[in-house]
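In: Following is a predicted model, sequence given first.
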Amino acid sequence: MSQTSYLVGLIGSGIGPSLSPALHQREADRQGLRCLYRLIDIDTLGVPPEAVGDLVRAARDVGFDGLNITHPCKQLVIPHLDDLAPQAAALGAVNTVVFEDGRATGHNTDVTGFAASFARGLPDVPLERVVQLGAGGAGAAVAHAVLTLGAGHVTVVDAVPDRAASLAAALNAHFGEGRAAAAAPDTLAPLLVAPTASCTPPPPAWPRTRASFPAALLRPGLWVAEVVYRPLETELLRTARAA
């Protein structure tokens, strides 16, 4: 084992059941590293998401080497960082913070993670038109990933219309005008005449269960991808398989 140890953690809301500690510590063991991974749950601490900056500074001050950032702090953390890696800057979302030489640098590995998984699991599906549910930090990463993979057009649907519009505008600025558009949730039925559908976790305003997704909108001509890893099979995926 390496004699160097690493102290890292995860900041987010409702992260008690997270598998991140087990995942990262087991992989560290395989790489010959000593890693201690801690959960920093804002719900347990009784602080609002806007306190993420204070938590990042405290972690740096007490000797953390880095942090993972999850919902609902991926975008809120940005003003509290010293630097952003290019991909994080393009996305406007951070899921990893590295402390080095007294500075905090934000990164985003969601894009490469989704793109690699998609290429492995759905290598030959059509990408002309993609409908995406969710425009938060994870949603921004998935939208960038599918457009990078060659999607012709992405329609972003979110319970908060301004958030969908903002993401669509950012995608058009990055990938070219006309590559993305925002839509309201009640337009899902006509949208899903498209040959593809990509779904990310809904924002807090939506029910946390995927059972609320109308099963009648799913048909054999669509593919469905989720970015939720627990449970491994969501209600949406079960419904899609049944269709």
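Out: All right, it came through fine.
In: alpha carbons only for contacts and neighbour counts from here, please
Out: Noted.
In: ranges for the strands of this structure?
Out: Listed in chain order, the strands of the chain (DSSP state E) span 5-12, 34-41, 66-69, 83-84, 96-100, 103-107, 129-133, 153-157, 180-183, 197-199, 224-225.
In: Output the contacting helices and strands for the last one.
Out: This points to strand 224-225. Under the contact definition 3 or more CA pairs under 8 Å, 6 or more residues apart in numbering; DSSP states H and E, strand 224-225 sits against strand 197-199, helix 235-242.
In: Out of these, which one sits most buried?
Out: Of all the helices and strands packed on strand 224-225, strand 197-199 has the most neighbours on average by mean count of other CA atoms under 10 Å, namely a mean of 22.
In: okay, pairing it with this:
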Amino acid sequence: MNAFASFRALGTEETLQLGLVGAGIAASRTPAMQEREGAAHGLRTVYRLFDTPLATPDDLGALVRAMELCGYAGFNVTYPFKIAILDHLHELDESARIVGAVNTVVLRDGRRIGFNTDLGGFTDAFAETMTGAARRRVLQIGAGGAGLAVAGGLLDCGVEELFVHDLDHERARLLVQRLEEQGRGRVRAVSSVEGAYDGIVNATPIGTDKRPGLPYPIERLGPETFVVDVNYFPLESQLIREAKARGCRTMGGAGMAVGQAVRAFSCFTGLRADRERMMAAFLALGA
């Protein structure tokens, strides 16, 4: 039984209830994408934000139980709960087991099933945007919840050597260890961002509206370097803007954001989402 069948069975067949749990998410574009895609499939979709910056692990569990009681089909999870949510789930999809973090939870037949659509969302966007780009040596900055998915996606897309830097050196080490346990020996942690790289990937909050700045010294970028920023607040970060000015091939956060939403919609409903339609909903909200 898919999630669509589950919410119909609860007697709420006219409304698909979804949500997003995170901190500082008031400007999220996910509600617009999911509600408009649901409408395109004839579903009255209500997508609510649960902005809970002070939530404890116990609070998180209580929130999940409340969603179940209210007939939710599922919810998305973002910073800072992508790892904490693991303790409140019954089952993990292969995508979540690989990454070790969850951004999508389906509530089905009394069970909570965790998925990671960030991984596939990033891979889809990177493969489309960076066709033909050199990827022998790539530096990823950031090893948090999003960083886990991004690192796996980069390796899936053929990066030969991946170097991971995080101000929390232990977090970078644990990310590398997790990938090595999966048989991926092409990644190692580095204590600085110095070195020559074919690509730079920002998977930190640096450069967002709330944490302006540059995660990488812009003067080190040459036109042959590709630059990725997984953030989309703002839609074009300072890093992406300045990399473009230097002639670099760039990829902003819109592609990954839409890609993960496309996959999440299918997890929730069992229906195939239209990527172009969801991108249009994303971009309709402006810069």
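Out: Sure thing, it's come through. From a predicted model like this one, the values you see are computed outputs, not experimental measurements.
In: Mind putting the strands of the first structure into CSV with distance to residue 23 of the first structure?
Out: Formatted as CSV, the strands of the first structure follow (distance: least, CA to CA, whole Å):
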stretch, distance to residue 23 of the first structure
strand 5-12, 12
strand 34-41, 10
strand 66-69, 13
strand 83-84, 25
strand 96-100, 15
strand 103-107, 19
strand 129-133, 27
strand 153-157, 31
strand 180-183, 34
strand 197-199, 24
strand 224-225, 22
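In: Which among the ones you listed is found nearest to residue 21 of the first structure?
Out: strand 34-41 (5.2 Å; CA to CA).
In: Find me the equivalent region of that closest one in the second structure.
Out: With TM-score structural alignment applied, strand 34-41 of the first structure matches the range 44-51 in the second structure.
In: Likewise for stretch 105-115 of the first structure?
Out: Using TM-score structural alignment, stretch 105-115 of the first structure pairs with 113-123 in the second structure.
In: Next, the buried residues of the matching stretch.
Out: Using 16 or more other CA atoms under 10 Å as the test for burial, stretch 113-123 of the second structure gives 113-123.
In: do the same with stretch 119-139 of the first structure
Out: 126-127, 129-139.
In: Residue 107 of the second structure contacts residue 3, correct?
Out: Yes - counting by CA atoms under 8 Å, residue 107 of the second structure touches residue 3, with 7.0 Å between them.
In: Quickly list what's touching both of these two.
Out: 73-74 (CA atoms under 8 Å, 6 or more residues apart in numbering).
In: Please identify the helix or strand for residue 263 of the second structure.
Out: Here residue 263 of the second structure, judged by DSSP states H and E, is contained in helix 254-269.
In: What range does the helix or strand that that helix is followed by cover in the first structure?
Out: Going down the chain from helix 254-269 of the second structure, the next helix or strand is helix 275-283, by DSSP H and E. Under TM-score structural alignment, there is no match for helix 275-283 of the second structure anywhere in the first structure.
In: From the contact counts, what lies against helix 275-283 of the second structure?
Out: Applying 3+ CA pairs under 8 Å, 6+ apart, we find helix 275-283 of the second structure packed against helix 30-40, helix 254-269.
In: Show residues contacting the shortest one.
Out: For helix 30-40 of the second structure, contacts defined as CA under 8 Å, 6+ apart pick out 19, 44-49, 261, 265, 273-274, 277-279, 281-282.
In: Could you double-check that residue 76 of the first structure lies in contact with residue 55?
Out: No - judged on CA under 8 Å, residue 76 of the first structure makes no contact with residue 55 at a distance of 11.9 Å.
In: With that, I have no additional questions.
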